[in-house]
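Enquirer: sequence below, structure please.
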Amino acid sequence: MPGVELNFSQPITDRVFETISGIIGQVVLKVRGQDLAAMTTAADALRERLSAVPGVADLALYQAGSVPQLRIELDREALARRGLAVEDVQTTIRVALGSAVATEVWDGERRHGVALRLPDDVRADPAALRRLVVSEPDRGVTLGEVATISLGPGRAAIWREDFTRFVAVKFNVRGRDLGSTVKEAQAAVGEVPLGEGLQLVWSGEFKNQDRAMRRLALSFPAALAAILGILFLNFGRLRPTLIIAAFLPLACFGAVAGLRLAGELFSVSSAVGCIALLGQVVLSGVVLCGAIDRAAAEDRGSAAIEGPRAALRPVLLTTALALLGLVPAALSHAMGSETQRPFAIAIVSGLLVATPVMLVLLPLLYRGDARREGGEP
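Expert: Next up is the predicted model:
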């Protein structure tokens, strides 16, 4: 259907985008200024340039519809030559087009105002409006003598932000990460010349993601330091702490590999999933080391075998419980899955990679460490 633009989205997602930038779209580019024609021209040029950026989808001007408008531009010099005041002519136009209460009638005890205005066919006809008398009847000055009247398309809505007009270009990102797409889009937009008095403002989901990533850049090392500190307090020695910590990069590698295989991009949700994954891997490591220590207290020679055997069931049950709870979210494509799915995939894939390797290697490394500390050959 001509003039109709189709965008497939979800109500919750649209509400979030509207809260962030006031416009439905992951990324919004606002052209601010006062001249609507210049702003629209600049927005069209920006849209043309953005269409060549890989990953950009649903690219469009935001609600750029038009409606028929009747435009009447008064000629102040012509009004002055005929001795007419602008206010008087505007009052005549307002009454003719919009109506005014001329008198009142009574219906029993109820009073009703009687409004007068020109017929609909006359109000929509510029030629008929030009014959409208705007002075005293004896002078016979018509509207066409003191004004220019035209009928043409006009904007259906004029958007404002911070008391400034703007025209918005919005788009979503598909098949590519949001950050790199926005960077390339900003580079492409920077090559478009803007008119005088125009200003570009970027907004949208990527702003929140950028802020969240900066916070994660601080919180992730802090969480890792807290984990290592708790491990050291638990064992009272540095070597067991480092042995368990050696499996954390492996778990993160598994999480990233799982995201890549699933076609998901590393996001705030998946980063939070990696933090949760580290806690799960550390828990399994502590259970294994504790079982080895208890077995070594009875028979140091068989501790590397008996310890993992005793810890196998709790480690596997804990891991299986996490997998059973997160696999449905990792496989889901329902509403809200764009947030839940990366989180679940990061944890599930990280556990599937780290847990088997930890069950095999950690007893050997920890037993070797115990032998060195105990002075055994």
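
Enquirer: can we go C-alpha only for contacts and neighbour counts from here?
Expert: Will do.

Enquirer: how near is Ser9 to Gly55?
Expert: Between Ser9 and Gly55 the computed distance is 17 Å (Cα to Cα, to the nearest Å).

Enquirer: and Val360, by the same measure?
Expert: 42 Å.

Enquirer: higher neighbour count, these two?
Expert: Taking neighbours as other Cα atoms under 10 Å, Val360 and Gly55 compare with Gly55 leading, 20 against 11.

Enquirer: who's in contact with that one?
Expert: Listed by Cα atoms under 8 Å, 6 or more residues apart in numbering, the contact set of Gly55 reads Val173, Arg174, Gly175, Arg176, Thr181.

Enquirer: residue boundaries of the strands in the protein?
Expert: Taking DSSP state E, the strands of the chain run over residues 27-33, 56-61, 66-74, 100-107, 110-116, 147-155, 159-161, 164-173, 199-204.

Enquirer: figure out which of those is closest to Thr91.
Expert: Evaluated over these, closeness to Thr91 peaks at strand 100-107, with 9.7 Å, by Cα to Cα.

Enquirer: buried residues in that closest one?
Expert: Using 16 or more other Cα atoms under 10 Å as the test for burial, strand 100-107 gives Ala100.

Enquirer: now the angle from it to strand 110-116?
Expert: Calculated by axes from the mean of the first three to the mean of the last three Cα atoms, to 10 degrees, strand 100-107 forms an angle of 150 degrees with strand 110-116.

Enquirer: following up with a second sequence; could you model it the same way so I can compare the two?
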Amino acid sequence: DAGKVLVGDEYLRIQPTGEFQSVSLIGDVLISSSDKTLVYLKDIAQIRREYKEVPDLLIYYEGKPALTLGISMQSGENVVAVGRNLLQRMQEISALIPIGMKLDIIYNQPAEVENSVSGFMLNLVAAIVIVIIVLLLFMGVTAGLIIGAVLLITVAGTLLIMELYGIDLQRISLGALIIALGMLVDNAIVIAEGMMVRIQSGMNAAKAAKDVVGKNSIALLGGTIVGILAFSAIGLSQDSTGEFSRTLFYVILISLLLSWITAVSTTPLLCALFIKAKKNAGSEQDPQDAYSGFVFMLYRGFLKKALHFRGLTMAVIVALFAIAVYGFGFVRGGFFPDSNTPMFFVEVWEIEGTDIHKTRDDTLKISEYIRSLPGVTKTTELIGGGDQRFSLVYEPKERSPAYAQIIVQTETREQIAEIWEKADAYMKGFVNIEPIIKPLRIGPGRDSKIEARISGPDGAVLRQLSEQAKEIFRNNAGTKEIRDDWRQPVKLVKPIFNEQVGRQLGINYEDLSKALKYAFDGTQVGLYRDGIRLLPIFSRAIDEEREDISNIQDIQVWSPVLQQGIPIAQVVKRFETVWENTVIRGRDRRQTIIPSCNPETGVDSTALFERLRPQIEAMELPPGYQLAWGGEYEDSTLASNSLASALPGGFLLMILTTILLFGKVRQPLIIWLTVPLAVIGITAGLLGLNGAFDFMGLLGALSLIGLLIKNAIVLIEEIDQQIEEGIESFKAILDSAVSRMRPVMMAAATTILGMIPLLSDVFFVNMSIIIMSGLAFASVLTLIVVPVLYSMFFKVKYREEV
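Expert: So this is what the prediction gives:
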């Protein structure tokens, strides 16, 4: 750039000749020698074009050098359609690829999304089929088909509204539909069952519809609102977990409101059209006659005994509750589950300061072994840094020559555990590496499940505290991948500058540094334009001098006083080798070091954390130093706190809804007293099926609360209505419970069986276990405990003759 000059009203750019047209022409540059003669640069230097000596990042695909290209989708586009267009374009340009090169896909998110959505659609269809089959078996063909039709209308309406509001079909939204299936048919079951009983007993269809909808619509609406509010904490949560799973709340909100609308409109219409009175039904019969079957009478007799011995009944329930609370302490904890994509990562950490070529060689050896294992389809090796962010939950590491990552892809997810174990055992033979093997996460999380965060002013003291913490980790069984984020100190060569001699020779510290840099790394002296690229021009010593550190004393530094170069040994007292921290991290503007570890395979991270926590917190910290916990504990705490901040509002609205429904206090109190008892079913299910109470499990527990309260509302509302109609209280309790048995059991059965497809999904499995096992016991709570509590709160006397 030679500048610009104003000529009249124009600026003209100035560009002299002399630009190099090729690298070889650089050698024709004339320079002045010490005897004032001109010589060509090529006569005193070798000029060549080559790659950077120490690369920042090396990429290999299945052990061969590679380049990667990351493609991001524009907002609002269909990822599956974009993926198909990309594949088509790749086929079109395949003929342009040079011989000896090939184009492969490392990670195909559109294909993963398509497979995931297709699998979930199959699960959704399977769940709907299961629900309809259950309805046909227990409600009869006509009523079963009616409720099934209403279910399909509700699901179709939900999908339409999702499309209108831009809610995509993905894992969370489709999972929410499966979770909601049982709740969607609940309202329709109550209406259909009530109308079926009345119509078959001889009541006019219009009167039956008016009677059933009039009695149940408000109670069902209240129960539906409570069910929605149970999920409100997800919709109101403002952290990353809430953002990740927020569509769950929206889908539940849309589908449940639609289910109530179709239950009080479409269901009565279809029942009136298709349910006919029994041929032997003359005048109107007592609807209670429909509950004279064996199962109903068996339940009636059992409930009557429970009401007779109500004190003993509640004592058994309280004892079971106490056992469940104690047993819950043995349930595995967790945060977010891993992805079901057949992929995992092997991170190779060499000793800090290791040459990137040594890191590459070790990484390629490990990768070659992994590819030889059965089930491995391909590997991608990245040396010096991580890959491009191909997934929202993938977090690339910062560049480091001591770091490498191997992306391992397998045929199936089930093969990962065995390959993981063999790879871990093989890497134990590399004494200088610290490997981490980690799965592809499906939600928020970190590489290390247990992190102790220590902050303070002095780096040396922080190092000592970190070593104490790591020693505690090592001394506890079940820990692995013990490290800290400052890594190891690195050796540093420190020439001690003789300032007195240097001043006499006109040499300062900067001159010494430049001479050393020229001798080893090289000094940039210009730029060479190669088309659209600017290549740096470096001047440096010959390879023989640069590769032997013993030559360091003979490196020449220019003395302005002597007007010649002198060995740096004349201005350096001695050379010292010291240690330095090349990685110093901070948090909140304070130096912070994080010693961390992971649990061994099969070891519960929560239990291990609870064992390590008191030992780490017992460490004596100097004044000005602080300890805080990170890792899975911090993530789950933040998520729980975010939910907890939203839960009080949701629970308050749920309580107010139940109070407004009844206009009294005792009925809502009965309902809320049964809520904690759901832990009995939750504990039994998690311990029996080796589930974990993770974040999704917490959401399952919240949904279970909504289901339990909804069933209890409908039952208590029926009891109150019968008492208001003049039926004796004890008989009203028995008759109401018997009339509600089939809707409650049907809703439970459809929900439980409809969630069977989710048991195979790693993301929803714990939520499914909690809802299925909890709801099974919640049905008992509704049908046994609620009537018993009602009789105790309202002092209803036992009557043998009823």
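
Enquirer: TM-score for the pair, please.
Expert: Aligned and superposed, the two chains score 0.73 in TM-score terms (TM-score structural alignment, normalised by the length of structure 1); 360 aligned residues with a Cα RMSD of 4.4 Å.

Enquirer: hang on, the earlier thing: need the winner for burial among the strands of structure 1.
Expert: Highest mean neighbour count among the strands of structure 1 (mean count of other Cα atoms under 10 Å): strand 27-33, with a mean of 23.

Enquirer: which elements pack onto that one?
Expert: If you count contacts as 3 or more Cα pairs under 8 Å, 6 or more residues apart in numbering; DSSP states H and E, strand 27-33 of structure 1 packs onto helix 36-50, strand 164-173, strand 199-204.

Enquirer: can you list the buried residues in the first one?
Expert: Under the neighbour-count criterion of 16+ other Cα under 10 Å, helix 36-50 of structure 1 has Leu36, Ala38, Met39, Thr40, Ala42, Ala43, Asp44, Leu46, Arg47, Arg49, Leu50 buried.

Enquirer: roughly how far does the fourth one sit from Leu198 of structure 1?
Expert: Distance of Thr40 of structure 1 to Leu198 of structure 1, computed by Cα to Cα: 11 Å.

Enquirer: then the last one?
Expert: Distance of Leu50 of structure 1 to Leu198 of structure 1, given as Cα to Cα: 18 Å.

Enquirer: now do the first one
Expert: Summarising the geometry, the distance separating Leu36 of structure 1 from Leu198 of structure 1, computed by Cα to Cα, is 10 Å.

Enquirer: now do the contacts for the residue nearest to Leu228 of structure 1 when sequence neighbours are not counted.
Expert: Sequence neighbours aside, Thr241 is the residue nearest to Leu228 of structure 1 in space, at 6.5 Å (criterion: Cα to Cα, 6 or more residues apart in numbering). By Cα under 8 Å, 6+ apart, Thr241 of structure 1 lies in contact with Leu228, Leu231, Phe232, Phe235.

Enquirer: check these against Pro153 of structure 1 and report the nearest one.
Expert: Using Cα to Cα, Leu228 comes nearest to Pro153 of structure 1 of the contacts of Thr241 of structure 1, at 66.9 Å.

Enquirer: which stretches in the stretch 601-750 of structure 2 count as helices?
Expert: Along the stretch 601-750 of structure 2, counting by DSSP state H, counting those that start in this stretch, helices occupy 605-617, 631-662, 666-674, 679-688, 695-724, 729-754.

Enquirer: now the second one against helix 695-724, angle please.
Expert: It stands for helix 631-662 of structure 2. If you take the same axes, to 10 degrees, helix 631-662 of structure 2 sits at 10 degrees to helix 695-724.

Enquirer: helices and strands around helix 631-662 of structure 2, which ones?
Expert: Using 3+ Cα pairs under 8 Å, 6+ apart, the elements in contact with helix 631-662 of structure 2 are helix 205-229, helix 232-236, helix 240-264, strand 450-455, helix 666-674, helix 695-724.

Enquirer: which bit of structure 1 covers the second one?
Expert: Think helix 232-236 of structure 2. Counting by TM-score structural alignment, helix 232-236 of structure 2 pairs with no residue of structure 1.

Enquirer: and what of the fifth one?
Expert: Under TM-score structural alignment, the counterpart of helix 666-674 of structure 2 in structure 1 spans residues 239-247.

Enquirer: the matching stretch: which residues count as buried?
Expert: Neighbour-count burial for stretch 239-247 of structure 1 [16+ other Cα under 10 Å]: Arg239, Pro240, Thr241, Ile243, Ile244, Ala245, Phe247.

Enquirer: over to stretch 122-133 of structure 2?
Expert: Buried residues in stretch 122-133 of structure 2, counted by 16+ other Cα under 10 Å: Asn123, Leu124, Ala126, Ala127, Ile128, Ile130, Val131, Ile132, Ile133.

Enquirer: would you format the helices and strands packed on helix 631-662 of structure 2 as JSON lines with distance to Arg533 of structure 2 included?
Expert: Converted to JSON lines, these look like this (distance: least, Cα to Cα, whole Å):
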{"stretch": "helix 205-229", "distance to Arg533 of structure 2": "59"}
{"stretch": "helix 232-236", "distance to Arg533 of structure 2": "50"}
{"stretch": "helix 240-264", "distance to Arg533 of structure 2": "41"}
{"stretch": "strand 450-455", "distance to Arg533 of structure 2": "44"}
{"stretch": "helix 666-674", "distance to Arg533 of structure 2": "71"}
{"stretch": "helix 695-724", "distance to Arg533 of structure 2": "50"}
